[in-house]
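Enquirer: make a model of this:
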Amino acid sequence: MQPVQENKMGVKPIPSLVLSMSFPIMLSMLVQALYNIVDSMFVSHYSQQALTAVTLAFPMQNLLIAVSVGTSVGVNSLLSRKLGAKDITSARKAAGNGLTLSVISWAFFAFIGLFFSKTFVSFFTNDPELITMGTQYISICLIFSLGLFIDIICERILQGTGDTIHPMIIQSTGAIVNILLDPILIFGLFGMPRMGVMGAAIATVFAQHISTVLAIYYVRRNKEIVLKKSSFRLEKQTVKDIYAVGIPTIIMQAIGTILITSLNKILIGFSTSAVAVFGIYFRLQSFIFMPVFGLNTGMIPVIGYNYGARKPKRITATIKVGLVVAITIMGIGTALFMLFPHILLSWFDATPEMIAIGTVAMQRISMGFVFAGVSIVLIALFQGMGYGYLSMINSVSRQLVFLLPAAYLLGKYVGLDALWYSFFISELASFTLTLYFFRKIYKTKIKTMTA
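Expert: Sure thing, here's the model as predicted:
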């Protein structure tokens, strides 16, 4: 019997391994962030009402992404740990069960999209135009979300085996298709009807399904994960292991839905321009945060594999490389938001009122970027080692304990300009909590580890 060949995640020098694993993901996420910005730019040029409607709809879309990303992170962590322990059968079971869970999740969101889209949008406003546009956008994104679920799971399966090139191709292809379709369907070019936000939603789900076709093709070609019919049959222990990391990640992401919903509710009390500015900021900050999340994604399988293989020095080396990269990216992002907010806002056809609100908002929010970058890197350690609940505690604290109360109190008693300081306050507090968890994990699980 031939010995199992060592995966590159267990032997390749850490700096080049982390960068080679992360860079393709970071690049594809940059393309995705660029799509988010371009998409919002097209929508904003259609009308400010359209941009506001999409911003109000975003929390529900974020919940959809939360479940898909959370499940896929659980699959990625479990699969890489099993590969590190040379348990190939269990690794393949993790991949197959993840795909089955993604189909079940899609069915749930399709039901929500069919029957509750209008109810959700009506929570924020009684403006008929906003309700109509928001409902159209949400319902299409939810009902036709199967492509998103399958795509994200397949990408994480590939990443869990150390393949980050094909996920980059998959995600970049979808984003490029989306960018090309947006102006055609939103503004009605080349003989197509002018569909506004409905066109933006159609472009999104169509591109997701293009990505899915590519994703399935590459998974079928992967030599380490050969899926059989038995792999798709749900197994209690496998599902439990997936969601041990997946559920905390879902909660972390889903809390973002609660946060954005609540902030939109607070901001709309000041003006629709404040809501639109928040929507613009959210798209722009993704261009800074997405590469760091890509770094996080690239680090998780490296950490998981070496945790399974009992190689503590490679785990700590991975964290050090991640910190250097994340702090550099976030430092650049802070400088851009501090020095050029008016230029960034002008891309979205911002009104003078939006520029006045947005300049203050972007400068004050960006004060916490570097702290956020460090936290994201350390969270990769928790997720890669299977301690997803620590990430969940951190996320709940950051958004619901620190950010939301601070935003409410500052907005109510000081004013809109002061409200934006709540983001810096929450990032600093979250950073402190993350360091505490890291020291605890390092002392009890990494420092005492023997190969």
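Enquirer: alpha carbons only for contacts and neighbour counts from here, please
Expert: OK.
Enquirer: which parts of the stretch 351-451 of the chain are strands?
Expert: In the stretch 351-451 of the chain, no strands are defined using DSSP state E, counting those that start in this stretch.
Enquirer: all helices of it, in order?
Expert: In the stretch 351-451 of the chain, the helices defined using DSSP state H, counting those that start in this stretch lie at 352-365, 369-384, 388-396, 404-413, 416-419, 421-441.
Enquirer: one more to line up against the first:
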Amino acid sequence: MTNRPDLLNDNLWKVARRLSPPGILGMLMISVNSLIDSVYLGNLVGADAFAGVSLLFPLTLIISAATGFIAAGSGSVLSRAIGAGNVKVQRKVIPNLLALALLFSAVLMTAGLLFTDGLVALMGGEGEVLEAGKEYFWAYTCGIFFSIYGLSANGLIRAEGKVKEAMNYTMISVVLNLLTTPLFITVFSMGVAGAAWSSVFSMGIYSLLTSWYFIGGRSSFSTGRFRVRIERAIIKDVISVGTSSLSMQLSNVVRQFFLFRLVAAYGSNHDIAFFGAAFRLFSFVSVPAMGLLQPLQPVIGINYGADKWQRCMDAIKTFRLGAIGLILLLLTPIIIFPETVISLMIPGEKLIESELNNLRLIFLAMPWLPVASTGIIFFQATGKGKLATTIPVARQLILFVPLVLLLSLMSGLDGIYYALAIENMAYAIVVQLLLRKELKKLDPQAGLSAG
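Expert: Predicted coordinates for the structure are as follows:
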């Protein structure tokens, strides 16, 4: 008797309960990991160090974009090869992944090490904030390969359907980073750079663990020999699927660049630190919700293939409600005790009421996030890659950039927070309207019930 739920027939709430927890825990671990450096730096070094590292968000997103490109493309190719029993393709996935990871790492590491000062200065930091950012970014850049390869290889484990195993390796890395970061900062007297070197060390162990998983024969597919090679038979497929993830990530780089540049232009070092703390909290809440939505893509894909249009819509509604509920649960302490939560990252900083109100404003807009995300997942699962790529990119260029520039010009620093809240809600509404339009092409009744 199988422990896997029947995606075509089981109650959808049962499917969500069975498939979502490993995804939530895995994504939560990643979210916690992103907060570790901030909390330690804010408490052990100071607010300027926290602000300097916060400015690096757009630069680190470029690394995330490269990782997403490799992981999404390779995972998609592997999943289909496993389903088709195509051993020849299965054996090409890891050599191709290694080659892409080395290629992207070489390019990004070279650029990062050669232009550290200019890249960090471009983000708008000055004085101690700039120096802290440069110190952290140089060390972080040295370990780019471990981040790109480790996370991409772990994505192959998820592509096998072994979400729990993938989560376990992630958890080991997060706990290791949690334990070693204060040692690198204080005991080893590395200061700001110590936080980065701790992350590099943890990701190095993470990469070794995932490699050991494949080399030790624990995977369910034929890995072939561990070698570095661009495989012409699959590279076009990897690029085709990975481009969607890459374009979405890069559009977020544009978003974060504008945000942090505007905060630096209109505010002080304190404002940069506060916005950085708010941004990390936003990520902390949204990432687990995205983990809950991970199983939605196969649920929609399988039912779409079986012409079960209404079940696709029911799945969207089920997972959407679950994600909204999780977001509200995580938001509750932030909305009620914002000052206490923020002080965990930037202790000793005096917060005024308008800052706390801005924080509440952007978080109260967060329940709209699953509305937009479930629509994009539907487009990806049903093979509408062009639509799934175009919408997020157009969001940044047509909706976000003009709105944040206009409102910041009118209201200064407060306008940035107003723009974030309005833009999140407007984007969700646009995606929902496009979702209804696509569903009407398949089944008029399903489209009408897409609310």
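Enquirer: after superposition, what's the TM-score here?
Expert: Once superposed, the chains reach a TM-score of 0.87 (TM-score structural alignment, normalised by the length of the first structure), with 441 aligned residues with a C-alpha RMSD of 3.1 Å.
Enquirer: need the winner for burial among the helices of the stretch 351-451 of the first structure.
Expert: Most buried of the helices of the stretch 351-451 of the first structure by mean neighbour count (mean count of other C-alpha atoms under 10 Å) is helix 369-384; its value is a mean of 25.
Enquirer: residue range in the second structure corresponding to that one, please.
Expert: Aligned using TM-score structural alignment, helix 369-384 of the first structure spans residues 366-381 in the second structure.
Enquirer: nearest to Asn62 of the first structure, of the helices of the stretch 351-451 of the first structure?
Expert: helix 388-396 (14.8 Å; C-alpha to C-alpha).
Enquirer: angle of the closest one against helix 421-441?
Expert: 160 degrees (axes from the mean of the first three to the mean of the last three C-alpha atoms, to 10 degrees).
Enquirer: could you check the angle helix 369-384 makes with helix 388-396 of the first structure?
Expert: Angle, helix 388-396 of the first structure to helix 369-384, by the same axes, to 10 degrees: 150 degrees.
Enquirer: packing partners of helix 388-396 of the first structure?
Expert: Helix 388-396 of the first structure is packed against helix 236-268, helix 369-384, helix 421-441, with contacts defined by 3 or more C-alpha pairs under 8 Å, 6 or more residues apart in numbering; DSSP states H and E.
Enquirer: and the ones you listed as a markdown table, adding distance to Ala407 of the first structure?
Expert: Formatted as a markdown table, these follow (distance: least, C-alpha to C-alpha, whole Å):
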| stretch | distance to Ala407 of the first structure |
| --- | --- |
| helix 236-268 | 8 |
| helix 369-384 | 17 |
| helix 421-441 | 5 |
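Enquirer: so which of these gets nearest Leu27 of the first structure?
Expert: Checking these against Leu27 of the first structure by C-alpha to C-alpha gives helix 369-384 as the closest, at 17.0 Å.
Enquirer: compare the helices of the stretch 351-451 of the first structure and give me the one nearest Ala335 of the first structure.
Expert: Nearest of the helices of the stretch 351-451 of the first structure to Ala335 of the first structure, taken as C-alpha to C-alpha: helix 352-365 at 9.1 Å.
Enquirer: just give me the mean distance for that closest one relative to the second structure.
Expert: Comparison of helix 352-365 of the first structure with the second structure after fitting gives an average deviation of 2.8 Å (mean C-alpha distance after the TM-score superposition for the first structure).
Enquirer: buried residues in the strand or helix carrying Gln310 of the second structure, which are they?
Expert: Using DSSP states H and E, Gln310 of the second structure sits within helix 309-336. For helix 309-336 of the second structure, the neighbour count (16 or more other C-alpha atoms under 10 Å) marks 309-320, 322-324, 326-328, 331, 334-335 as buried.
Enquirer: aligned partner of Asp39 of the first structure in the second structure?
Expert: Using TM-score structural alignment, Asp39 of the first structure pairs with Asp37 in the second structure.
Enquirer: check contacts around the most centrally placed residue in the second structure.
Expert: Closest residue to the average C-alpha location of the second structure: Val287 at 6.6 Å, with C-alpha atoms, centre = their mean. Applying C-alpha atoms under 8 Å, 6 or more residues apart in numbering, one finds that Val287 of the second structure lies in contact with Met27, Leu28, Ile30, Ser31.
Enquirer: could you redo the last one with a cut-off of 7 Å?
Expert: Residues near Val287 of the second structure by C-alpha atoms under 7 Å, 6 or more residues apart in numbering: Met27, Leu28, Ser31.
Enquirer: which residue in the first structure aligns with it?
Expert: Residue pairing (TM-score structural alignment): Val287 of the second structure is matched to Met290 of the first structure.
Enquirer: what's Ile336 of the second structure aligned with over in the first structure?
Expert: Following TM-score structural alignment, the counterpart assigned to Ile336 of the second structure within the first structure is Leu339.
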